[in-house]
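Visitor: no sequence on hand, only this structure:
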């Protein structure tokens, strides 16, 4: 059986990306050739100009940027949290702090060289959506990296320099060429692409297409 490549563009500070990750995991579990699937995590920054360290929460940013009052923000975030709960995730988005994720993405690439990209992605997403952790802060990133099984000294060396910066930019350039404008985004078998936290059944269907080489 030929290898099926799945590229997944995400941003750590995208609540829908964690939901999309869970739905893809369900899709993969339902796919009977899962051993042939190779997942590649790709970088995408929703807000490249964001501060690396901030105490501003999502509701506070919604008020500042869009004029959305706290009551309406709470209602909108509750809807996202309900979708997350359906996937077995516990969100506390009222505490989530959007921040610059460039260094987090660099560390994900570093984790990939150790076979821990998915594990580290999972830890970052949970920290952001459930724990109110600022995932742009270097000490926090190092602690999360160590929890995910990465060597702390090696991770610190990555953050101290510009290692994997070109990898992050390459992912973002590829996303632009493919027309990816939002995340999560999935490119399956190099031919089938879909954006958003799509139902697991749809993703399983795309995996089946990739396996059979279907053209429709």
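Guide: Arrived safely. What you see is a predicted model; the values in this text were computed from it and never measured.
Visitor: C-alpha from now on. contacts and neighbour counts both.
Guide: Noted.
Visitor: which residues touch residue 117?
Guide: Shown in contact with residue 117 (CA atoms under 8 Å, 6 or more residues apart in numbering): 41, 108-111.
Visitor: what's the longest helix belonging to the chain packed up against?
Guide: Across the chain, the longest stretch assigned as helix under DSSP state H is helix 70-86. Secondary-structure packing of helix 70-86 (3 or more CA pairs under 8 Å, 6 or more residues apart in numbering; DSSP states H and E): helix 15-29, helix 58-66.
Visitor: buried ones in the helix or strand just after the first one?
Guide: In the C-terminal direction, the helix or strand that comes right after helix 15-29 (DSSP states H and E) is strand 37-43. Neighbour counts over strand 37-43 (16 or more other CA atoms under 10 Å) mark 37, 40-43 as buried.
Visitor: got these as TSV, with distance to residue 73 columns?
Guide: As requested, the buried residues of strand 37-43 are exported to TSV (distance: CA to CA, whole Å):
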residue	distance to residue 73
37	38
40	33
41	30
42	29
43	27
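Visitor: tell me the two of these that are most distant?
Guide: 37 and 43 (19.3 Å; CA to CA).
Visitor: next, the buried residues of stretch 54-67.
Guide: 56-60, 62.
Visitor: tell me which of the helices and strands packed on helix 70-86 lies nearest to residue 127.
Guide: Nearest of the helices and strands packed on helix 70-86 (CA to CA): helix 15-29, 11.0 Å.
Visitor: show me the helices in this structure, by range?
Guide: 15-29, 58-66, 70-86, 102-113, 117-131, 138-147, 152-160, 165-178, 200-212.
Visitor: who's in contact with the fourth one?
Guide: Counting by CA under 8 Å, 6+ apart, the neighbours of helix 102-113 from elsewhere in the structure are 12, 43, 45, 48, 117-118, 120-121, 135-136, 141, 145, 150, 155, 158-159, 163-165, 167-168.
Visitor: got it, and the second one?
Guide: Applying CA under 8 Å, 6+ apart, the external contacts of helix 58-66 come out as 68-70, 73-74, 93-98.
Visitor: want to compare, so here's the second one:
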């Protein structure tokens, strides 16, 4: 059986470009997979916190959050309109009016929990949609457990895991690996352990990189 192309993705739940990049990657994989000789693709998500200092209960809206980060308030409306438009182009209905800023370390632990139970990709998708589209809180243990239960995970066991910080070491290991690789922003994609793609590139870019990875395997006799 041909070895799949592995895509490791560093991403944050609270990153608008990460959700957009996820959709563009998925579309790129679909385009690549339509090739007759395409290889299977395997995806794994890794933790990256853009704003680890954010409190679980942030007081304020998106404008307050970005202004505190140093963005001029007079530019924010245009920025958010642009991001919302780009998200819409890939079928995502961002709702910044109801978005709830929070610390994402527990959400990252939940993604690792879901990985251990074979549901990482489903959990990642649910968390991103909850945050950017549904206006749900993704920082409280009880809210995270509700979202986990929606995809079929054991709510009580999720609470146990998150309250015990069962997967915090895994989150920190992902972050340490990002630092080792020199990753300074997300989304960041590593294909086959050696090809890096930074940012929410167009689907065609991902499809082309996948074809290049496959071609490079043929060249080295993989």
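Guide: Yep, that arrived. Bear in mind that the values here come from a model prediction, so they are computed numbers and not experimental data.
Visitor: ok so, going back, most neighbours, which of the contacts of helix 58-66 of structure 1?
Guide: residue 98 (28 neighbours; other CA atoms under 10 Å).
Visitor: now the aligned residue in structure 2 for it: how far from residue 59 of structure 2?
Guide: Under the alignment (TM-score structural alignment), residue 98 of structure 1 pairs with residue 101 in structure 2. Using CA to CA, to the nearest Å, we find residue 101 of structure 2 at a distance of 8 Å from residue 59 of structure 2.
Visitor: find residues that contact each of those two.
Guide: By CA under 8 Å, 6+ apart, no residue touches both residue 101 of structure 2 and residue 59.
Visitor: for the equivalent of residue 137 of structure 1 over in structure 2, what are its contacts?
Guide: Using TM-score structural alignment to pair residues, one finds that residue 137 of structure 1 aligns to residue 140 in structure 2. The contact partners of residue 140 of structure 2, by CA under 8 Å, 6+ apart, come to 56, 106.
Visitor: how near is residue 140 of structure 2 to residue 104 of structure 2?
Guide: 9 Å.
Visitor: kindly report the same for residue 184 of structure 2.
Guide: From residue 184 of structure 2 over to residue 104 of structure 2 (counting by CA to CA), the distance is 17 Å.
Visitor: higher neighbour count, those two?
Guide: A direct count of neighbours by other CA under 10 Å for residue 184 of structure 2 and residue 104 places residue 104 higher, at 25 against 12.
Visitor: I'd guessed the more buried one sits against residue 47; true?
Guide: No. Using CA atoms under 8 Å, residue 104 of structure 2 makes no contact with residue 47, being 9.5 Å away.
Visitor: common neighbours of those two, please.
Guide: Listed as contacting both residue 104 of structure 2 and residue 47 by CA under 8 Å, 6+ apart are residue 12.
Visitor: map residue 153 of structure 1 onto structure 2.
Guide: Using TM-score structural alignment, the partner of residue 153 of structure 1 in structure 2 is residue 156.
Visitor: how many neighbours does that match have?
Guide: 12.
Visitor: residue contacts, it?
Guide: Each residue near residue 156 of structure 2 by CA under 8 Å, 6+ apart is listed here: residue 145.
Visitor: ok, now how distant is it from residue 44 of structure 2?
Guide: 25 Å.
Visitor: quick one: contacts for the aligned partner of residue 25 of structure 2 in structure 1?
Guide: For residue 25 of structure 2, the aligned position in structure 1 is residue 24, judged by TM-score structural alignment. Shown in contact with residue 24 of structure 1 (CA under 8 Å, 6+ apart): 200, 203.
Visitor: out of the buried residues of stretch 54-67 of structure 1, who's nearest residue 208 of structure 1?
Guide: Relative to residue 208 of structure 1, and with distances defined as CA to CA, the nearest of the buried residues of stretch 54-67 of structure 1 is residue 58, at 37.6 Å.
Visitor: that closest one -> structure 2?
Guide: Here residue 58 of structure 1 is matched to residue 62 in structure 2, going by TM-score structural alignment.
Visitor: can you check residue 42 of structure 1 too?
Guide: Match for residue 42 of structure 1 (TM-score structural alignment): residue 46.
Visitor: got CSV for the helices and strands packed on helix 70-86 of structure 1, with distance to residue 87 of structure 1 too?
Guide: Listed next are the helices and strands packed on helix 70-86 of structure 1 as CSV, based on distance: least, CA to CA, whole Å:
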stretch, distance to residue 87 of structure 1
helix 15-29, 6
helix 58-66, 21
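Visitor: which of these sits closest to residue 211 of structure 1?
Guide: Using CA to CA, the helices and strands packed on helix 70-86 of structure 1 put helix 15-29 closest to residue 211 of structure 1, at 12.6 Å.
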